[in-house]
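Peer 1: what follows is a predicted structure for the sequence shown.
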Amino acid sequence: MTQSVQTLPRASREFPLGLHGITRGRLQDSHANAAVWAPAIPSMDVHWLRSDGTWTSETLVGLDGGVHHGVVGPIEPGSLYAFWPTGQEPPGIIGEAQLLLDPYARAVETVDTETGTDESPVRSYYSVFLEHAFDWGDSERPGTPWRDTVIYEAHVKGLTRLHPEVPEDLRGTYAGLAHPAMVTYLRDLGVTAVELLPVHFHIDEPHLEPLGLSNYWGYNTLGFFAAHTDYATASARAAGPAAVLDEFKSMVRTLHEAGLEVILDVVYNHTAEGEQHRPALCWRGLGDLDYYRHDGAGRYVDTTGCGNTLDFSQPRVVEFALDSLRYWAEECQIDGFRFDLAVTLARDEHNAFTPRHPFLVAAGASKALRGTKLITEPWDIGPDGWKTGRFPVGWADWNDGFRDTLRDFWLRDVAALAGGGRGASPARLAGCLAGSADTFGASGRSALASINLITAHDGFTLADLTAYERKHNEANGEGNRDGHGDNRSYNHGAEGRTEDEGILAARERSARNLMASLLISLGVPMLTAGDEFGRSQGGNNNAYCQDTEVAWVHWPADAASRRMLEATRTLLTIRKDFLAAQPPTFPSRGDQSTLLWFNASGLPMTAHEWDDPHTRTVQLLLGSRGGTINGLVVINGALEDVRVHLPSAWIQQEQGVGSDQPRWFSRTFDSAAAGVFGAPGAGTPDAAGDRLRSGEPDMVAADSVRIYRC
C-alpha cells in the first residue's frame, strides 16, 4: 500500500517536461513536478481541479533554459489542469475557458460549456494528469523482420464500424480492432503489421462544422502524448482517461499476442492550432515564435498546407517529437511509426531538407526506438519538397514512383491501347518489381527501404482506380476542388457503377493485376484496408472528412468480393514462399539472389526489347540463395493473348542459377482466371495438365499476370 508523505521539500526539476507524480523512495506523494517550455513568458501558473470540485493554482517558481518548473499539489490522478501566464487575466472562467494545454499531457479532455442561447456550446480543452500502470503480462513485440513484413493500413473506427461479427458496442473502437473476429481475419489474410491512421488526440478544423463534417482521418493533432478518446468504447470513456489508455494498450497487447505489429501514423509536422490568426490552444500561447516556423516578416512558413509548421530547426521542437515517440514506443509498446509529411521534420534553419538533420539522426540512434520501423511520407508542399529515396539508411519511404508506375502500366497504358494508342515497355515496371534500385540504391539503401503501395488512405481505393477516371468529392463541400486530379486510373468504359458484365470482369482483372504486381515485388508491400476485397468510396479520393459509410470499410459477401479476397490471400501465400529467402540487398548474381528477366520466347531480354513500347510481355524468374528457383511470373500487358515459352534449362545454367536438367513449372495464379488457375476464363493451355517443363509453350491471356511455382 502506498503512503502519503505529509511534508515535501519545495524543490523541482526542469525535466521531464509535463506533469509527473513525485516518488520518494518507494513512497508515492500526492504532489507532482510540473515543467513546461515557454521561453517567451516571464512567469507561468498551473491551474488544476481539486478533488472537492474547485480550481486552484500555483506559480512555477523555477525557470531554467526557458523551462518553467515547480512542485504542485496535492493533485489527484485524473485531475484537469492547464497553464496560463502569471498576472494575465484568464479568457474566462477557469474550467470553462480555453487556457493553455500541456504539450506533454498524457490525456486531453473536451469541456463543452452551455451558452444559454441557441448557439452551440463553447468548447475548450484541458490536460489530464494521468499516472498510469498497465499489465503487459507475457506479451512481447513480434519483431517481424522487414523482409517478412506486409503492412495493412487501416482506420481504427472505419475498419470495424460495419463489421458484422464484431459486437455492436465494440464496433469502431480500439477494443473492436482487438476482437477475435478481426484478429483472426488479419492473420488469415497474411499481413504482419497494422498501420493505424492517427490515434493521437485530434480535433476538427473550424471550416468543417458548418458543413456538418468532421476530420475523420485525424491529421489535426492536439495531443501528441494522448490517445484519441472517441476511439474508445462508451464504457471506457465513461470510466475516464486511464480506462481509455488501458483499452488502447489492451488492443496493442492482443495484436502482439497474435503476432501482429502495430505501427502508428504520426503527424509532427503541424498542430491543430491552424492559421496564425486563430486562438491559442497550446504551443502558440506558450511560444509562437519558438514552436512554429516564421519568415523574416513574422509570417508563418507553411510547408504542410495546414496553416502552420512546427520548426524542426529548434532543438526543443526536435526534443518534443522524440519524447513523444519514446513514450509511444516504451509505454505503449508501439512497433513503428509512419511520419506524415516527413520532409518538414528534416528542414534546417534555412528551411532546406537535409538527410543528416538532427531529428533523423537522433531518431535513428535512439535506444528507445531501436528495432522500431521508421517510415516516411517523403514529401511536403514546401520548396524542393519531394525526397523519395533521400532519407538515411535505417528509414523506409513510401514509394510514390512504384505507385505511379504500376498504375501507368496496368491502367493508363491499357486505356491508351484500348483507344488505339500506345503504351510503355515493361522497363519501368521491372525496375519497381526489382526493388527500385534507381531510387534507393544510390544512397546505400536496399530494396527494403521501399514501402511499395498502389493505394493509401489518401486517394482512390483499388476498386475505384478501375472504375473512375475523375474524382467525385462533391460530398466534401468544396465543389469537388479538393483531392488530387492526377489519379492514373481507368474506368474501363463506364464511369462508376455499371451492370455491364464485360466491364466488371475487366475491372476485376485489372485490380488483380495491380495486387499481383504489388505482392511479388521486392520491397515491403502495404495494402489499404478493404482493397483486398474491392472496397469502394464511390469515387471520393479525399475522404478525410467523411466519417460515414463512404469511408468506413464495408464487409460484403458478394461473389466479386470473395474472388478478390481469395486472390489476395493466394498472392500473400505465394509472396511468403517466393521471397522469404531473398536477402535484404538488391538482386545480384551468384549465391545472393535470383531475379532474371526473359521475353515471351523464353530468351533473356535485350536492351532493344526493354526500350520497345511494343514489348508488353515479360517473364520474371524468382529465386533465392544458392540458386534455388522458387517461381516464375509472366506479365502480359498486351491486349491480346500471347504464347510464351517458359525459360529453358540451358539459359538458367548460362546465368549460373540452375542445372542442365529440365525444370517443372506448376500454374498457381492467373489474374484472368479470378486468381485461381482453372477458373472460368483461364484460357486453354498448350500442354496437358497444369505442369509444364522449361522450354514448353503456354498461352497467357491478354492483360494478365500468371504465376508458376517451380
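Peer 2: That came through fine.

Peer 1: CA atoms for contacts and neighbours, from now on please.
Peer 2: Will do.

Peer 1: helix, strand or coil: sort out residue 222 for me.
Peer 2: strand (DSSP: H, G, I helix; E, B strand; the rest coil).

Peer 1: that one and residue 202 touch, don't they?
Peer 2: Yes. Residue 222 is within contact range of residue 202, at 5.1 Å (criterion: Cα atoms under 8 Å).

Peer 1: could you pull out the residues contacting both of the two?
Peer 2: residue 272 (Cα atoms under 8 Å, 6 or more residues apart in numbering).

Peer 1: ok, residue 428 - contacts?
Peer 2: By Cα under 8 Å, 6+ apart, the neighbours of residue 428 are residue 405.

Peer 1: from residue 406, how far out is it?
Peer 2: The gap separating residue 428 from residue 406 is 9 Å, by Cα to Cα, to the nearest Å.

Peer 1: try it against this one:
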Amino acid sequence: MPSDPAIPVPNRPGVTLSPEGATFCVFSRHATVVDLCLYDPANPSVETARVRMRRGECDLWTAQVPGIKPGQLYGYRAHGPWMPDRALRFNANKLLLDPYALAIVGQPDGCTSMLGHKGPSVFPGAHDNGPEALKSAVVDTAFDWQGDRSPRLPWQETVLYELHVKGFTQKHPEVPKKLRGTYAGLGHPAVIAYLKDLGVTSLQLLPVHQHLDDQFLLEKGLTNYWGYNTIGFFAPHNEYASSPDPQEQVREFKEMVRALHAAGLEVILDVVYNHTAEGDERGPTLMFRGLDDRMFYRHTFDEHGANYINITGCGNAVDSATPPALRLILDSLRYWVTEMHVDGFRFDLAVTVARDQHDNFDANGQFLAAVAQDPVLSQVKLIAEPWDIFRMDSYQVGGFPEPWRELNGKYRDAVRKFWAGDEGSTAEFAKRLCGSQDVFGWNQRPALSSINFLTSHDGFTLLDLVSYASKHNEANGEQNRDGDNANHSVSCGVEGPTKDAAVLKLRARLRRSLLATLMTSIGVPFLNAGDERGRTQKGNNNAYCQDNDLSWMDWAFCDEEMLDFTKQMIALRKRLSSLRRTQYFDGMVNPATGLADVTWLEGDASLLCHEEWHDPKRVFFGALLDGAPPLLLLFNRGELPQNFLLPGSGETVWSVVFDTSLVPGFVEPDSRLIEGGVSFHIKASTLVCLQLNEGPALEGAHC
C-alpha cells in the first residue's frame, strides 16, 4: 500500500492517529519483513487487510493506512530466521501484539496455538493463530480531565495502601454489581468514602497492565490473580473494566484516577518491567519473542547456543539495557503519568530492571540514570522492590540512588522477629524504628527512603501473621511447597482459627502493637488492604492464584476494634510532627526543651547504654522523643508485664495516648494522668505511648 503524504510519519513506536488515518510503527532489528494485519472489530477472528511495512531509521518499521478509526484491531507478523541458538525466533505464523498497544482485546484460554515452536523448539510451529490470538486496539486518547491535578503529596505525609482492583470491590455491597471488581468500582463514592475515613493517602494498585494467566495455572483451574505476568505495558487490563469496548476501558481507568484525585488520593501502579508472560523457551510467542527475541530479552551465549537469563523466576528477563527495551519502559512510564495521570510506580523486582549490559546491578546504570534525569519521571513517586533472585547481587536493599524509595524487607523481618519474641532482636528492631540509617544513610539517602511494611499481598495478612506458625498453601495445588518458609510468624498457641478467648486477646494485642510500631517508625508507612479489618487468607502466604473469596475483601466481616485503632493511629501520625520526621535521629539536644531528639531508657528511667542493646534477653525499653509534645514510647515484647519508672519528678505530668493492651487502645485525652517518678505498669506484648503534659522529663537520668 503506497504511503499517504497527508498522514504524518512519526519516528516513534506505536500508533499515531490523524484525521486521515493512522501510522503504525514497530521496532525490529533482525526481522527481514514485517506485516501489519488488520482485523474486524466486530469479529476479531476475521483478518480484513494485510500491509507490508517499510523499514526506516533506528530499525523502526512503519505503515500508513488511511481511514483508520479508534477501535480498529491489529497485530504484526515478523518474518526472519528461526535460529533459537542465536536468540532469533521469528515465526510469521504467529500474530504479535504491538508492544505499544494502548488496549488489548481477547483472553486466550491456553497457549498451545500461541507457541512459536513445534516439539522441543527445534522447528517453528506451522499453525497460524491469527483468528484466536490477542489483538491490539487503536485508541483515541482524548479525554476531559476536568482540571484534574495530582495531589503530589510529600513523602512525610504519605500513607500507602496496597490493594487489588478486582479483589477490593468484588464483594462490596454498596457498589453496583456490574461495577464490582472494576476500575469504576474502585472509583465509586462508597469506596472512596471508606478510604478517606481510614486516612490513607496513596493507593498502590497491584498490576493493572494487561496480563495473561500461566498455562500451568489454567490446567489446574486457577488464574494469575495478582497479575505479575505482563503482556501489555501501555494497556489497562481488560478484565478490570466494566465495558468490553477497548476505548471505554481506557476511559474508565482515567475516570477512576480522576475520581480518586478529586478526593485527594494518589494512584501508584505496581509495574512489572522485569519479565513478560512469554516465559522461557517453552512459552508462547506473543510479542517480544516474535518481534526480536535477541533485542528484548537477556541471554547467555555458550557452546550450546542462547539461553534465557532467568533472574526473575518467570523464565525470562527483559533486557532494559538495550535501547529498544529501555525506550519502551521509559515511554510506558511517561504514558501512564502524562496520559493516565498516575502519581508514581512500585517496580516489581526492580533490581532486574536496574541491571546493566553485563547483567549486573548498577546504581548508575542505564535505567536508573535515565529516570533520574527525566523531567517527568523524576518528579513522581518511585518505589523499588530492591531484589530479584538467583544472583549474588540480587538483594539490594539500600542500594538504589535518589529519588528512589525502597520496600524495606529488613524492616519487615526485624519488626516481626521482635514482636514474635525472638531473642537478640531488640537492637535491630530499634534501628528499623529509627529509619534504618545503617541501610540508607551510608550514601546520604534521606530518612524517608524506607518504605516500612509489615505485610503485603505477598505473604501472610496481619491477622494470619499472629495466627499461623506455618504456611498453609494447599489450595495452590503445589503440595504446600510454594511460598516463603521464613515468615517470623506466631500462632499464639493455636494454629489457625480458635474460640479460645485468651488466644484471641493476645492476637488482637499483637496486631495493635505491630500496627502502632509501623505508625511510629521513621519512614513511609505501608498498609496491606484488609489488615485494618482482620482479613484472613486462612494461612495461605502465596495467594497469587486465588481469584476467589480467599483473596477478595470480605465486606460482610469487619474487626471493628482493629479498624477503629487503625484509623486513630493514622490520625495520630498525621497530627504529631514528631511521628513524621524527615531526618534521622542524631542525639542533638533541643535548647528549648533540654531533650535530645531521642533518648533510650531502661526500666528505671536511666539511659540505656550501647552494650545493653545486644543482650539477647532484652525484651523491654523506652524511647523518649522530643517534639510538641514530647512522647514516650514503651516497648515490651516479653511474655511478662514490666514496670517502667516514668522520667521526671513530681512536677512532671504524663498522659497515656494509647496502650495496645487495651481495647480499643486509645485513651480519652487527659483521662490517665501520671506523675513523673512513678512506676508505670506495662503488660506483655504491648506498646504504650505517653505524652509529656508539663514539667521536666529527664532529671537524674544517667548511663
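Peer 2: Good, I have the coordinates. Note that the coordinates shown come from a computational prediction; the quantities given were computed from them, not determined experimentally.

Peer 1: ok so, going back, hey, what's in contact with both of residue 428 and residue 406 of structure 1?
Peer 2: With Cα under 8 Å, 6+ apart, residue 428 of structure 1 and residue 406 have no common neighbours.

Peer 1: number of residues surrounding residue 550 of structure 1?
Peer 2: 18 (other Cα atoms under 10 Å).

Peer 1: how near is residue 407 of structure 1 to residue 432 of structure 1?
Peer 2: On the measure of Cα to Cα, residue 407 of structure 1 and residue 432 of structure 1 end up 12 Å apart.

Peer 1: tell me which of these two has more neighbours.
Peer 2: It is residue 432, of residue 407 of structure 1 and residue 432, that has more neighbours when counted by other Cα under 10 Å, with 27 against 24.

Peer 1: name the nearest residue to residue 70 of structure 1, ignoring sequence neighbours.
Peer 2: Leaving out its chain neighbours, the residue that sits closest to residue 70 of structure 1 by Cα to Cα, 6 or more residues apart in numbering is residue 60, at 4.5 Å.

Peer 1: and residue 504 of structure 2, by the same measure?
Peer 2: Residue 504 of structure 2's closest residue in space is residue 498 (Cα to Cα, 6+ apart), at 7.5 Å.

Peer 1: ok, residue 462 of structure 2 next?
Peer 2: Leaving aside its chain neighbours, residue 462 of structure 2 sits nearest to residue 531 (5.4 Å; criterion: Cα to Cα, 6+ apart).

Peer 1: circling back: aligned to the residue nearest to residue 70 of structure 1, what sits in structure 2?
Peer 2: Correspondence of residue 60 of structure 1 to structure 2, assessed by TM-score structural alignment: residue 53.

Peer 1: ok, its match - contacts?
Peer 2: Residue 53 of structure 2 makes contact with 33, 34, 35, 36, 61, 62, 63 under the criterion Cα under 8 Å, 6+ apart.

Peer 1: from the residues you listed, which is closest to residue 253 of structure 2?
Peer 2: Checking these against residue 253 of structure 2 with Cα to Cα, the nearest one is residue 36 at 27.9 Å.

Peer 1: what's the closest one aligned with over in structure 1?
Peer 2: Per TM-score structural alignment, residue 36 of structure 2 is aligned with residue 46.

Peer 1: ditto for residue 76 of structure 2
Peer 2: By TM-score structural alignment, residue 76 of structure 2 lines up with residue 83 in structure 1.

Peer 1: picking up where we left off before, name the member of the contacts of residue 53 of structure 2 with the most neighbours.
Peer 2: Highest neighbour count within these, by other Cα under 10 Å: residue 62, with 28 neighbours.

Peer 1: which one is that one nearest to, not counting chain neighbours?
Peer 2: Residue 62 of structure 2 sits nearest to residue 25 (Cα to Cα, 6+ apart), 4.4 Å away.

Peer 1: now stretch 641-658 of structure 2: buried residues?
Peer 2: Going by neighbour count (16 or more other Cα atoms under 10 Å), the buried part of stretch 641-658 of structure 2 is 642, 644-649, 652-658.

Peer 1: likewise for stretch 552-571 of structure 2?
Peer 2: 552-555, 561-571.

Peer 1: so which pair among the residues you listed is furthest apart in space?
Peer 2: 552 and 571 (26.4 Å).

Peer 1: part of a strand, is the residue nearest to residue 504 of structure 2?
Peer 2: No. Using three-state DSSP, the assignment for residue 498 of structure 2 is coil, not a strand.

Peer 1: can you count the residues close to it?
Peer 2: Residue 498 of structure 2 has 12 nearby residues by other Cα under 10 Å.

Peer 1: got a list of what residue 572 of structure 1 touches?
Peer 2: 189, 190, 191, 519.

Peer 1: among these, which lie within helices?
Peer 2: Those of those mapping onto helices are 189, 519, per DSSP state H.

Peer 1: out of the contacts of residue 572 of structure 1, which are buried?
Peer 2: Buried members of these, counted by 16+ other Cα under 10 Å: 189, 190, 191, 519.

Peer 1: nearest to residue 373 of structure 1 among the residues you listed?
Peer 2: Nearest member of those to residue 373 of structure 1, counting by Cα to Cα, is residue 191, at 15.5 Å.

Peer 1: could you find the closest non-adjacent residue to the counterpart of that closest one in structure 2?
Peer 2: When structure 2 is aligned by TM-score structural alignment, residue 191 of structure 1 is paired with residue 200. Of all residues not flanking residue 200 of structure 2 in the chain, residue 159 sits nearest, at 5.1 Å (Cα to Cα, 6+ apart).
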